[in-house]
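# Sequence below, structure please.
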Amino acid sequence: MTVKALGGKDFDCFIGDKMVHVIEASVKITDGRKVKKVRGIPKGFIDGPVDAEVTIKLDHENFLLVQEQASSAGSWKGIEPFDISFLAEVDAGKKNVEAFGVLPQLDDVLSFKAEGGEEDVTTIKGPVTSSDFIKINGTPYLTEDEVRDL
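Just a heads-up that it's a prediction; the model follows:
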């Protein structure tokens, strides 16, 4: 029996509660844990800082949905951090990645070829600013101990 595998067309992307269609998206986590060594030999690990960044590429129509938020805020830098979720479910399973407190930063504001044939694409990157950080299928990336009292 063939089961449909999870692919890019299966994902819905929400910025806050507004659905946005993306051309491309990524959520990258940098986990700063390091190996502890004694005389050059691994002996456990040490916790380090964590970072995460969301990158989305939008066509003009969906860029305008984010533009509405900038207009309401009075500027692009005035947009408050927002949550972004990527949801997909097929017979093979589901994947739900949530990023909390994403601070939007325009990356590629304009990208086109004068000869035509390709649509304008805008890239927005955003570091994750919330201690809620990232959840994958409802499971937090960070431990309860790491976020206590934050």
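
# going forward, measure contacts and count neighbours with C-alpha atoms only.
Fine.

# In space, not sequence, find me the middle residue of this protein.
Nearest to the mean C-alpha position of the chain, by CA atoms, centre = their mean, lies Val54 at 2.8 Å.

# Glu24 is in contact with that one, correct?
No - counting by CA atoms under 8 Å, Val54 does not reach Glu24; the two are 10.8 Å apart.

# what packs against the longest helix along the chain?
Longest among the helix segments of the chain by residue count, using DSSP state H, is helix 60-73. Here helix 60-73 touches strand 121-127, going by 3 or more CA pairs under 8 Å, 6 or more residues apart in numbering; DSSP states H and E.

# Past the strand it packs on, which element shows up next along the chain?
strand 134-136 (DSSP states H and E).

# Check which residues of that next one are buried.
Neighbour-count burial for strand 134-136 flags Ile134, Lys135 (criterion: 16 or more other CA atoms under 10 Å).

# again with stretch 50-68
52-59, 62-63, 65-67.

# Gly126: neighbour count?
21 (other CA atoms under 10 Å).

# please give me the structure for this one as well, since I'd like to look at both together:
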Amino acid sequence: IEVSSKVLQVLTAKARAAGSWRGIEPLDFLFYAKAGSEEVKVETFGNKLQLSNLLDIDPKGGSVSTHKIKYFVTSPKFVNINGVPYLEAEATENLIG
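Just a heads-up that it's a prediction; the model follows:
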């Protein structure tokens, strides 16, 4: 995911409350991709953040600084695209959850 410095501050507060970045409970994400009149809704569940290259700030030509944060989907609910599971339940039943 790509977040602004302001959102990074919110995540930092969550990490502080959890005692560490790794202590943050898994999060669910909701994304919308839109091109013209077409829209795709993607939901990912139980996302565990993994910090890497946090100091690699990408200002994109003078606009707001952004930070890229990797994550792993760990919930058996896994990923839904337009409300439909990406994988069948049997394929995700042994995820960490």
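
# Can you tell me which of the buried residues of stretch 50-68 of structure 1 is nearest Ser131 of structure 1?
Nearest to Ser131 of structure 1 among these is Ala52, at 11.0 Å by CA to CA.

# Leaving out chain neighbours, which residue sits closest to the closest one?
Ile29 (4.2 Å; CA to CA, 6 or more residues apart in numbering).

# Enumerate every residue touching the one you found.
When contacts are counted by CA atoms under 8 Å, 6 or more residues apart in numbering, Ile29 of structure 1 touches Val50, Asp51, Ala52, Glu53.

# Now do the same for it: helix, strand or coil?
Following DSSP: H, G, I helix; E, B strand; the rest coil, the label given to Ile29 of structure 1 is strand.

# how about it, what's its match in structure 2?
Here Ile29 of structure 1 stays unmatched in structure 2, going by TM-score structural alignment.

# Pull up the gap between Ile29 of structure 1 and Ile134 of structure 1, please.
As judged by CA to CA, to the nearest Å, Ile29 of structure 1 and Ile134 of structure 1 stand 9 Å apart.

# go on, Ser85 of structure 1?
In terms of CA to CA, Ser85 of structure 1 sits 10 Å off from Ile134 of structure 1.

# Next, show the common contact partners of these two.
Common contacts of Ser85 of structure 1 and Ile134 (CA under 8 Å, 6+ apart): Val97, Glu98, Ala99.

# tell me which of those is nearest to Ser75 of structure 1?
Ala99 (22.5 Å).

# between the contacts of Ile29 of structure 1, which is closest to Lys34 of structure 1?
Val50 (11.6 Å).

# Tell me which stretches of structure 1 form strands.
When secondary structure is read from DSSP state E, structure 1 shows strands at 12-15, 18-20, 24-31, 34-38, 41-46, 50-59, 82-90, 93-102, 105-108, 121-127, 134-136, 139-140.

# May I see the ones you listed organised as CSV, with distance to Leu150 of structure 1 added?
Shown next, in CSV, are the strands of structure 1 (distance: least, CA to CA, whole Å):
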stretch, distance to Leu150 of structure 1
strand 12-15, 24
strand 18-20, 28
strand 24-31, 19
strand 34-38, 23
strand 41-46, 21
strand 50-59, 15
strand 82-90, 18
strand 93-102, 14
strand 105-108, 24
strand 121-127, 18
strand 134-136, 15
strand 139-140, 15
